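**Student:** any chance you could fold what I've pasted below:
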Amino acid sequence: MTLAFLALLGVAACSPTYRNHGYVPPEIDLAQVQVGQTTREDLPALIGRPSAQGLLTGSGWYYVGSRWRRIGPAAPQEIERQVVAVSFAESGVVSNVERFGLERGRIVSLSRRVTDGSVTEISLIGQLLGNLGNFQAADFIE
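**Tutor:** Alright, predicted model coming up:
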């Protein structure tokens, strides 16, 4: 009986546990955001407040969410990350909505809605995520 209990306890200790961090609005809520019509003041009621905001005046709002897995005593591992970036025109109207994922250390655009032109500036989050995987050991050895 004791041996069976210890075996069951060992198996339970090695089962993965998952934790979610941050918030990314679901696609059904993002569909309510109309590029070229929705304003900065409308967004909190539609999709909630952002996880982060751009440092420059008029820059975007960023919703960041990640999922972590932990198995036994091993360190937690990030298994999924999504970033939703909402950009604004100078008038405060939404000009772009993009959803990014992280696949094998590279940023992958999952969806994008743009009115005029493309993204005009690289955000702080974009710069940080863009540098993942760009470092090599030789850069630090010298």
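
**Student:** contacts and neighbour counts: CA atoms only from here.
**Tutor:** Fine.

**Student:** what does the longest helix anywhere in the chain contact?
**Tutor:** In the chain, assigned by DSSP state H, the helix with the most residues is helix 2-13. By C-alpha atoms under 8 Å, 6 or more residues apart in numbering, the residues outside helix 2-13 that reach it are 71-72.

**Student:** quick one: the helices in the protein, in order.
**Tutor:** Along the chain, counting by DSSP H, helices occupy 2-13, 27-30, 43-47, 124-130, 137-141.

**Student:** what about the strands in this structure?
**Tutor:** For the chain, the strands defined by DSSP state E cover 16-22, 52-53, 61-71, 77-88, 94-103, 106-114.

**Student:** relative to L30, which of those strands is closest?
**Tutor:** strand 94-103 (8.5 Å; C-alpha to C-alpha).

**Student:** now show me the structure for the sequence below, then we'll compare the two:
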Amino acid sequence: MTSAFSVLRPQRRLHVLRHLRRAGLSRRSWTGILAGSALLLSGCAPPIPRGALIDKEDYSQLTPNTSTQSDALSTLGSPTTHATFNDNTWIYVSMTKDLVPLSHPAVDKQQVLVLNFDNGGVLRKMSILGRHDAIPVRMVNDKTPTPGTQISVIQELLGNVGRYNPMSSMGSTFGGGMGGGGMGGPMSGQGTGQGGVGNTMQ
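**Tutor:** You can find the predicted model right below:
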């Protein structure tokens, strides 16, 4: 593995070593500083676009009371989603996230374009929402209790009393249980049937 120090030209290497000696840093310390800097800079990456990439030039071509749904499809493409109870409300969501070293990606830019059409498919209203219009939703850590799920130690110990049936375990051991025609066994027709001893093998 080639270190960052060995990549330098020989003259530049001597120059760097002189400055390091004056500063009281060894070559190993300098290599550690470079490695740490490279690790931190490795988290720097270009912003990550999410959703529909919509520019102002795109939606400015749409005019309320004139443009139609087909115009919106040809200009912006399919919407990200529709309103829950109204298919005539089209929503385009675009978001840009930045990678933060040693953390979750942070939202840098967020934009929501809402197009409201009438039943004839004509654009009636266009709204542009930004990050400041978003309502933060916090997760609730409460739990809904379910009746009957909390069992004490005594209930757990005494819960199976009276449920044990030796015949059921014996039937499962031999491949069957007490049937309508008799006691089942590994042979399908074997057992005491109605009217005599039944056996399919003759």
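
**Student:** on that earlier part again, tell me which of the strands of structure 1 lies nearest to F135 of structure 1.
**Tutor:** Of all those, strand 106-114 sits nearest to F135 of structure 1, with 12.5 Å by C-alpha to C-alpha.

**Student:** give me the helices and strands touching the closest one, please.
**Tutor:** On a contact count with 3 or more C-alpha pairs under 8 Å, 6 or more residues apart in numbering; DSSP states H and E, strand 106-114 of structure 1 meets strand 94-103, helix 124-130.

**Student:** buried deepest among these, which one?
**Tutor:** Of all those, strand 94-103 carries the top mean neighbour count, a mean of 20, counting by mean count of other C-alpha atoms under 10 Å.

**Student:** what does that one contact?
**Tutor:** 33-40, 80-89, 107-116, 119.

**Student:** and the residues you listed, which of them are buried?
**Tutor:** 33, 35-36, 38-40, 81-88, 107 (16 or more other C-alpha atoms under 10 Å).

**Student:** quick one on the thing from earlier: dump the strands of structure 1 into JSON lines; add distance to A137 of structure 1 as well.
**Tutor:** Formatted as JSON lines, these follow (distance: least, C-alpha to C-alpha, whole Å):
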{"stretch": "strand 16-22", "distance to A137 of structure 1": "30"}
{"stretch": "strand 52-53", "distance to A137 of structure 1": "31"}
{"stretch": "strand 61-71", "distance to A137 of structure 1": "26"}
{"stretch": "strand 77-88", "distance to A137 of structure 1": "22"}
{"stretch": "strand 94-103", "distance to A137 of structure 1": "21"}
{"stretch": "strand 106-114", "distance to A137 of structure 1": "18"}
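
**Student:** ok, which of those comes nearest G133 of structure 1?
**Tutor:** With C-alpha to C-alpha as the measure, strand 106-114 is the member of the strands of structure 1 nearest G133 of structure 1 (7.1 Å).

**Student:** and the closest one with strand 94-103, angle?
**Tutor:** Going by axes from the mean of the first three to the mean of the last three C-alpha atoms, to 10 degrees, strand 106-114 of structure 1 is angled at 160 degrees with respect to strand 94-103.

**Student:** this completes my enquiry, with thanks.
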